[in-house]
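Chemist: sharing a sequence plus its predicted fold:
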Amino acid sequence: MKNIIINFSLVTALLASCSPATEKKVENTASTAVKKDAVPTSGQIENHISKADIPADFSVLVPIDLLNRKSTNTYEKYGIEFSGNCYSCDLASLSITNDKMVWTNVCDENDTFKINGFSFSIEENKTILKTSERTYILTQIDKAPVYELLVEGQKLQLNNKRISRYFTTKKTLPHFKEHDCGDFEG
């Protein structure tokens, strides 16, 4: 009788271990583990996209100013601002690469202000950069290229670095109308 009970217990245990309910639990656990390993977190996706999608032109944006509102020629309508480049020397150029924005005084490349970590999106002709304090909207308003910058949120105060409303790329800058500082003694 004792052998029959032991054999019956073993058969019951063996059948219980092979039941469909147990197999489903094992499959669910395995599939969950695979999903966690295969799908990156949203932060990883965002960082990967932002590094790949930042326009190369944004690596060096230089400030320009609206000189002749009525001109239809972009290179005469916008140009290098005399005051910020010659007199007060307080304009800031902008560099956006990977996860960093750098504001640099146009007269002193060692005078910088860095903003690390931001998210961004591109919508048609707008690039929107977001930090916890501000939103920077760069809108391409001309194919030359000319970008208009709008800063929303907390006021950005940079010592000796004034932010222009308009920017262009460094390689395009020579095409714009230029005010020569000449022998200016300001």
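Modeler: Noted; the coordinates are in hand. Predicted, not measured: the structure shown is a model, and the values here were computed from it.
Chemist: going forward, measure contacts between C-alpha atoms and count neighbours the same way
Modeler: Will do.
Chemist: please, which helix or strand holds the one residue sitting closest to the centre of the chain?
Modeler: The chain has residue 120 as the residue nearest its centroid, 4.1 Å off, counting by C-alpha atoms, centre = their mean. In the assignment (DSSP states H and E), residue 120 maps to strand 119-123.
Chemist: try this one side by side with the last:
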Amino acid sequence: MKNIIINFSVMIALLASCSPATEKKVDKKADSTEVKVNAIPAPSPENNTVLKSYIPVDLSTLVPIDVLNTKSTDVYEKYGIEFSGNCYSCDLASLSITKDTMIWTNVCDENDTFKIDDFSYSTEGSKTIVKTSERTYIITQIDKAPIYELVVEGKKLELNNKRVSRYFTTKKALSLFKEHDCGDFEG
């Protein structure tokens, strides 16, 4: 009987010593799973940071255009230069945005500029958002041509002798449009 009690005690001791070790192994797996779960969301903010530091190259050479033929389905006939603002009154502004500078320039006088250095920006798909203390500029690529639409929110943007257009294209793509220059106008 003494042997039975001793053997039974040893078995209970062995079972008791094995159970917590098994639980500890399970806990370690749970801990490692928790670490993996915590590590997965961490790259998301880094991806957002990468997006925030990206300004599309096209935004460095934007020239103003206007809707000329609303019924046209051909983007190169639908949009083109606004004759009055580019050729007659010369009061439109071109736009250049790089990672540290936003410059509005009169289309007829490259020395007539308005420069903004203090801004932040982010890119979300085809939309680039530039924020200053007074306004938010939302530049959306609305066609692959490339055609960009500008929406300015906040305090009214008043530039001396530089009128802001609603639509822009790149300087390089301007020649593709049906009406892309002032022709023989001498106004």
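Modeler: Thanks, I have the structure now. Keep in mind it's a predicted model, so treat the numbers as computed, not measured.
Chemist: about what we covered before: mean shift of the strand holding residue 120 of the first structure relative to the second structure?
Modeler: Once fitted to the second structure, strand 119-123 of the first structure is off its aligned match by 1.2 Å on average (mean C-alpha distance after the TM-score superposition for the first structure).
Chemist: tell me the first helix or strand C-terminal of that strand.
Modeler: Moving toward the C-terminus from strand 119-123 of the first structure, the next helix or strand (DSSP H and E) is strand 126-130.
Chemist: quick one: that next one to strand 119-123, angle?
Modeler: 160 degrees (axes from the mean of the first three to the mean of the last three C-alpha atoms, to 10 degrees).
Chemist: what residues sit buried inside the next helix or strand after strand 126-130 of the first structure?
Modeler: Heading C-terminal from strand 126-130 of the first structure, the first helix or strand you meet, by DSSP H and E, is strand 134-142. The neighbour-count check on strand 134-142 of the first structure (16 or more other C-alpha atoms under 10 Å) flags 135, 136, 137, 138, 139, 140 as buried.
Chemist: what's strand 134-142 of the first structure packed up against?
Modeler: Identification of packing neighbours for strand 134-142 of the first structure by 3 or more C-alpha pairs under 8 Å, 6 or more residues apart in numbering; DSSP states H and E yields strand 126-130, strand 146-153.
Chemist: mean shift between it and the second structure?
Modeler: Looks like 0.4 Å for strand 134-142 of the first structure (mean C-alpha distance after the TM-score superposition for the first structure).
Chemist: now that strand and strand 146-153, what's the angle there?
Modeler: If you take the same axes, to 10 degrees, strand 134-142 of the first structure sits at 160 degrees to strand 146-153.
Chemist: so what touches strand 134-142 of the first structure?
Modeler: 74, 125-130, 146-154 (C-alpha atoms under 8 Å, 6 or more residues apart in numbering).
Chemist: most neighbours of all those residues, which one?
Modeler: The most crowded member of these, judged by other C-alpha atoms under 10 Å, is residue 147 (25 neighbours).
Chemist: need the counterpart of that residue in the second structure.
Modeler: In the second structure, the residue paired with residue 147 of the first structure according to TM-score structural alignment is residue 148.
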